[in-house]
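In: Got a predicted structure here, sequence first:
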Amino acid sequence: MPFSHKHHVGQLGIDCRYCHNGVETSSSAGLPATEICMTCHSQLFTNADMLAPVRASLVGGKPIEWQRVNGVPDFVFFNHAIHVNKGVACETCHGEVDQMPLMRRAHTLSMEWCLGCHRNPEPNLRPPQDVFLMHWQPSADIDQIRRQLIGVLDIHPETMTDCYVCHR
């Protein structure tokens, strides 16, 4: 089933957390349950052919089978909650989803790509209240803010490249 982040996020302004409701509290951001889609689509575009799989999911009680775009190997432990709560924005890893008619992988999410951030997280940090903002623009004093966030958010780059951080 085609899903447009460009439409839902970019045009309608739906926040990431509405559909990915585990992102702040769980290792998995979560994929939207049929009921999330039907919150709006029980009223809007109720007979659209494109939404037939959503309606069938609701009637049949079978979850929507989303096609995973971003993922890491099974031997990698990744926790969405720790990242967003430590000031790493969705946009940092997933790109500008508000411009994606169909979701695509914005970055490799390879070990080396992740290690780059783990070695030097400062350039990727935002105040936690800003992690869900698309096209966020840092203030002039962002370098000072990021240095403060390292301490305030209890971020320890000196141990973030230890193997056990991601391989458990």
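Out: Cool, the structure landed.

In: only C-alpha atoms for contact and neighbour calcs from this point on.
Out: Fine.

In: Just checking, which helix or strand succeeds the helix or strand harbouring residue 40 along the chain?
Out: Using DSSP states H and E, residue 40 falls within helix 34-41. Tracing the chain C-terminally past helix 34-41 and defining elements by DSSP H and E, one meets helix 52-60 next.

In: That next one: which residues count as buried?
Out: 54-55, 57-58 (16 or more other C-alpha atoms under 10 Å).

In: try this one next to it:
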Amino acid sequence: MTANLRQAGIVDVTTGSGVTITEPVNLYGCALGDGVFVGPFVEIQKQVSIGARTRIQSHSFICEFVTIGSDCFVGHGVMFINDTFASGGPARGDRTKWRATNIGDGVSIGSNATIMPVSICDGVVIGAGAVVTRDIKEPGIYAGNPARKLRALP
């Protein structure tokens, strides 16, 4: 029996100036804006765009079809999901069943949050452990499962 061995690495990544990447990471086919920070044990897949000065903390997973704006914070262990299992099971690589996620500017996402395919407007704080299942159209603080608005920001 032979194993199909793959190594983590940085392949076909476009970066702006002043980008910091702390290995080990698995980054491929993505774009990182100026001043982006990527912590260790992060995977960022192809067709992902990360805006300037955004910080991605350790152990986070950012799947295909995710766009994150500028000046954002993604806490430790945040998971982005592009497959909603709409047909009752995984899409098994069928990209026509995947959905996009768009994160605005100045969004902070707490550790261990799960972000389903949604749009989140500028100026939002997502609490640690939250599960975002619906679009967020108003700035504020959101938490829970499913995430709900707790209050507006000053």
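Out: Done, it's in. Computed from a predicted structure; not experimentally measured.

In: tm score of chain vs chain?
Out: Remark: TM-score between the superposed chains equals 0.29 [TM-score structural alignment, normalised by the length of the second structure]; 77 aligned residues with a C-alpha RMSD of 4.7 Å.

In: ok so, going back, can you tell me which of the buried residues of helix 52-60 of the first structure comes closest to residue 118 of the first structure?
Out: Closest approach to residue 118 of the first structure among the buried residues of helix 52-60 of the first structure (C-alpha to C-alpha): residue 54, at 38.6 Å.

In: Test my guess that the closest one contacts residue 36.
Out: No - Residue 54 of the first structure is beyond contact range of residue 36, at 10.2 Å (criterion: C-alpha atoms under 8 Å).

In: any chance of the buried residues of helix 52-60 of the first structure in JSON lines, with distance to residue 112 of the first structure too?
Out: Listed next are the buried residues of helix 52-60 of the first structure as JSON lines, based on distance: C-alpha to C-alpha, whole Å:
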{"residue": "54", "distance to residue 112 of the first structure": "38"}
{"residue": "55", "distance to residue 112 of the first structure": "41"}
{"residue": "57", "distance to residue 112 of the first structure": "39"}
{"residue": "58", "distance to residue 112 of the first structure": "41"}
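
In: ok, of those residues, which one's closest to residue 115 of the first structure?
Out: residue 54 (38.2 Å).

In: Quickly note the distance from that closest one to residue 18 of the first structure.
Out: Here the criterion is C-alpha to C-alpha, to the nearest Å. By it, residue 54 of the first structure lies 17 Å from residue 18 of the first structure.

In: How about residue 34 of the first structure?
Out: In terms of C-alpha to C-alpha, residue 34 of the first structure sits 13 Å off from residue 18 of the first structure.

In: Neighbour count: these two, which is higher?
Out: residue 34 (21 against 12; other C-alpha atoms under 10 Å).

In: ok, the more buried one touching residue 56?
Out: No - using C-alpha under 8 Å, residue 34 of the first structure makes no contact with residue 56, being 9.6 Å away.

In: so how far is residue 56 of the second structure from residue 120 of the second structure?
Out: In terms of C-alpha to C-alpha, residue 120 of the second structure sits 17 Å off from residue 56 of the second structure.

In: whoops, residue 126 of the second structure was the one
Out: 14 Å.

In: ok, now residue 108 of the second structure?
Out: 10 Å.

In: So between these two, which is more surrounded?
Out: Taking other C-alpha under 10 Å, residue 108 of the second structure and residue 56 do not tie; residue 56 has more neighbours (26 against 23).

In: quick one: the more buried one and residue 149 of the second structure, what's the gap?
Out: 23 Å.

In: Which helix runs longest in the first structure?
Out: Secondary structure of the first structure per DSSP state H: the longest helix is helix 142-152.

In: what packs against that helix?
Out: Packing contacts for helix 142-152 of the first structure, counted by 3 or more C-alpha pairs under 8 Å, 6 or more residues apart in numbering; DSSP states H and E, involve no helix or strand.

In: which parts of that helix are buried?
Out: Buried-residue list, helix 142-152 of the first structure, by 16+ other C-alpha under 10 Å: 142, 145-146, 149-150.

In: Can you add distance to residue 118 of the first structure and give those back as CSV?
Out: CSV is the format used below for these (distance: C-alpha to C-alpha, whole Å):
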residue, distance to residue 118 of the first structure
142, 19
145, 18
146, 14
149, 15
150, 12
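
In: Tell me which two in the residues you listed are the farthest apart.
Out: Counting by C-alpha to C-alpha, the most remote pair of the buried residues of helix 142-152 of the first structure is 142 and 150, 12.3 Å apart.

In: isn't residue 151 of the second structure right up against residue 141?
Out: Yes - taking contacts as C-alpha under 8 Å, residue 151 of the second structure lies within contact range of residue 141: 5.5 Å.
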